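J.: sequence isn't available, so here's the structure alone:
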């Protein structure tokens, strides 16, 4: 049994023992096919947990379509190596076979269309051929397996990237419109992260003491889905030689109408909070900005405009008189030489070290993005 399965069973037993006080009155609790139920017929969380456990086991079973297991992971049978195409798995059903100038290619039929993935259009530009015009593909022997997509090539290009500081609030509070207990939040974390659930719970549970753990779930969503992948992509781009400028939008809009009645975002920098500032669209959306917010919006507009003109949001070349009046704060390039500085976009925007670098180190070391 894997670790995440054991944790689910442990939570199951804990819920049976701890979710209710010991009842002496037999009328308070009744048994129905092994599920503990209240006298009003509502199923306890124990029953829900059993169903989650069963569904997770079902999801781990391979899906078989048209005689083959799907999806196939890269690196498996048919992966292209340095010596040419590997052979197909003999247990898999054959797909369409075509003859090209380079050799035979076998694909897959999807929705009544023949698809051939990963076909080379030139020989690899390595060694003396780097930065040279492409050369024709060298012919190969055997049958090339084009039935599954390959990884895309890394592209080096400059870009600004970032998130708001509280991306997950919109999703956690939008999905759970009632308070979530510590036990319930542990169930959800276990269902999502499986074998990684214990270290995630160990990292986040001690940081939150309130009975309602939606704030914890919101922070996990912010870190795992938005903030840390953004940092990971930025560092990968920097390592590949791309110009990357990372930001965190950390301002709570003063005009609550931007959230169209989503009251849980009134005091948070929720997902999308930066858009009316970035696109200078407050007047179009009938929003009211304070003088400080107008300055923040103007500065963001000029930063992105400088990037569009010169490929650098801090560039002063071709800067307009309007942008010179905004006195843009420095936005250092995201790199190890700058100390991995991030621009904090708020009423007093400033460059800073990422405030959640240790948390993102935790997610990276967990290996969950691999």
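T.: Now that the structure is in, tell me what you want to look at. Keep in mind that this is a model prediction, so the values were computed, not measured.

J.: only C-alpha atoms for contact and neighbour calcs from this point on.
T.: Fine.

J.: which stretches of the stretch 101-250 of the chain form strands?
T.: 104-106, 108-110, 113-115, 143-145, 159-164, 244-249 (DSSP state E, counting those that start in this stretch).

J.: pasting the second one now:
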């Protein structure tokens, strides 16, 4: 490293607190001024960062003004009950009333099924309440409004067009060969999808998550759920839940949806004893929390964690209260005045949420830029960080788990934040800000591997390794010794559909964060590219693994594979264990089990012990 690099690093290190010293005692304004002088413009956030798959691709564009979405009127009574005028579609008797769905290509679909009463009015910041029974036949032939959210500029094209506080609904997809007029001989496994979106965006009804194909292909009942987002789902204004917003409502919503599935899914042909919950990004974070939350234990049998950002920490109560105070300040309410906060219109809450998200990033807590709103450690529902729980074995270890990442998770994050090339000097500053006293070791490990003047690819690889891949590997290894059944994968697909956005040549050639979703849901056309024949085969194989796991708790169980999947001659996916040589399934056009290609890098991070 050149001497001036060393000088800059020493200057930066002089600002770094010693290990264990609280960073909040430092004057952030001085740090921000210093870092701005080195790399201006990157520390000021004027919009939330969204890592949900559809938003990611567009977040690389120049962002513009917020978009005004259609906000549905809040329902203060029971869900709307309609007569569907004899149109084609199955009718199901649930514990709360009759529901009429629609028979579409590949599946019977029940859209917008209420699983809780609307969290509106005085119930805005309250745990979800059981859904009230309805008379007549509920029309489940169309999706309901998504939960409150906002997007900016071009990403608004991917936003739900209708949003509402009245949003606690779920969608159900049943294979088209299921005959509702006669009893099912054998109930089907259930797969419950929890969408991502940084806990501020996304919807169960996005076209990308169309569950018809995966339901029909895997012969499972697929359920996708909405849950409260942003300030509506995660505001913490005080400690007393009776007189303040106590947070984690979005996670409680997910619990309520899982409980509804337990009570009602048998009427749709599903087996409540064979529920797999699966999610990507913030959805995977949600899944990890349910694996830790004792009250969630009876609600599902097993789990799939796709691209879980293990190293992005949940907020402490102190941090959550500080965010709540900043939010209240934007509304001209006091954080302790719940009456004032409840009187705010949905638009006012959303506006304050957006303004609170627009903040100067604390350079010592840089990773929090990726998740302003979300769950926090309240000491009751959520007791510790997910990575700590998984390392210490304080989770539901008897449940089988599929755990994996994509090969280039960090590309989206880095290129979305750094919209121009990053020099070696600038990358040194940011690595120091994030890793503090460990920065020299990180730089020594990564700098020699990257010779390009633009070091964004290096930063992207560090994010991939530190946030996603290596802590996932450590969690898996920590639990296999106790007999936990875990399977690991890396989605490493390569396609050749290139695009140019805002001067940045970006491509699906990168297996970026969320890149596996079009293959899992077979909705590649939604992401503006068409699956080629080899890619279609990859999608089929991926669905065979996920479906076989749902049926048998083992993605390679030959006995539980469909005839089609057996004909695919799928490579064996061994359980992740030292006796198998720590083999990982490389999911690509030529999928195969292999020893982790970045084991030496993960050994380095494990040795540092700073996840």
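T.: Great, that's in hand. Computed from a prediction, not measured in an experiment: that's the story for all the values here.

J.: returning to that earlier point: redo the strands of the stretch 101-250 of the first structure as JSON lines? Include distance to residue 152 of the first structure and mean neighbour count.
T.: Output for the strands of the stretch 101-250 of the first structure, formatted as JSON lines (distance: least, Cα to Cα, whole Å; neighbours: other Cα atoms under 10 Å):
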{"stretch": "strand 104-106", "distance to residue 152 of the first structure": "20", "mean neighbour count": "19"}
{"stretch": "strand 108-110", "distance to residue 152 of the first structure": "19", "mean neighbour count": "14"}
{"stretch": "strand 113-115", "distance to residue 152 of the first structure": "17", "mean neighbour count": "13"}
{"stretch": "strand 143-145", "distance to residue 152 of the first structure": "17", "mean neighbour count": "24"}
{"stretch": "strand 159-164", "distance to residue 152 of the first structure": "18", "mean neighbour count": "20"}
{"stretch": "strand 244-249", "distance to residue 152 of the first structure": "20", "mean neighbour count": "24"}
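
J.: I'd like the ones you listed written out as JSON lines, with distance to residue 281 of the first structure added.
T.: JSON lines is the format used below for those (distance: least, Cα to Cα, whole Å):
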{"stretch": "strand 104-106", "distance to residue 281 of the first structure": "51"}
{"stretch": "strand 108-110", "distance to residue 281 of the first structure": "43"}
{"stretch": "strand 113-115", "distance to residue 281 of the first structure": "43"}
{"stretch": "strand 143-145", "distance to residue 281 of the first structure": "50"}
{"stretch": "strand 159-164", "distance to residue 281 of the first structure": "18"}
{"stretch": "strand 244-249", "distance to residue 281 of the first structure": "17"}
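
J.: closest one to residue 44 of the first structure among those strands?
T.: Among the strands of the stretch 101-250 of the first structure, the nearest to residue 44 of the first structure by Cα to Cα is strand 159-164 (37.0 Å).

J.: first-to-last residue distance for stretch 523-534 of the second structure?
T.: Using Cα to Cα, to the nearest Å, the end-to-end distance of stretch 523-534 of the second structure comes to 15 Å.

J.: list the buried ones in that stretch?
T.: Within stretch 523-534 of the second structure, the residues that count as buried by 16 or more other Cα atoms under 10 Å are 523, 524, 531.

J.: over to stretch 315-334 of the first structure?
T.: So for stretch 315-334 of the first structure, counting by 16+ other Cα under 10 Å, buried means 315, 323, 328, 331, 332, 333, 334.

J.: cool, stretch 143-159 of the first structure as well?
T.: In stretch 143-159 of the first structure, the ones that count as buried by 16+ other Cα under 10 Å are 143, 144, 145, 146, 147, 148, 158, 159.

J.: if we can go back for a sec, could you dump the buried residues of stretch 523-534 of the second structure to JSON lines with distance to residue 598 of the second structure and secondary structure?
T.: JSON lines is the format used below for those (distance: Cα to Cα, whole Å; DSSP: H, G, I helix; E, B strand; the rest coil):
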{"residue": "523", "distance to residue 598 of the second structure": "30", "secondary structure": "coil"}
{"residue": "524", "distance to residue 598 of the second structure": "29", "secondary structure": "helix"}
{"residue": "531", "distance to residue 598 of the second structure": "29", "secondary structure": "coil"}
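
J.: so which helix or strand takes in the equivalent of residue 298 of the first structure over in the second structure?
T.: Using TM-score structural alignment, the equivalent of residue 298 of the first structure in the second structure is residue 540. Assigned by DSSP states H and E, residue 540 of the second structure falls within helix 533-552.

J.: helices or strands up against that helix?
T.: strand 188-194, helix 212-218, strand 270-280, helix 517-520 (3 or more Cα pairs under 8 Å, 6 or more residues apart in numbering; DSSP states H and E).
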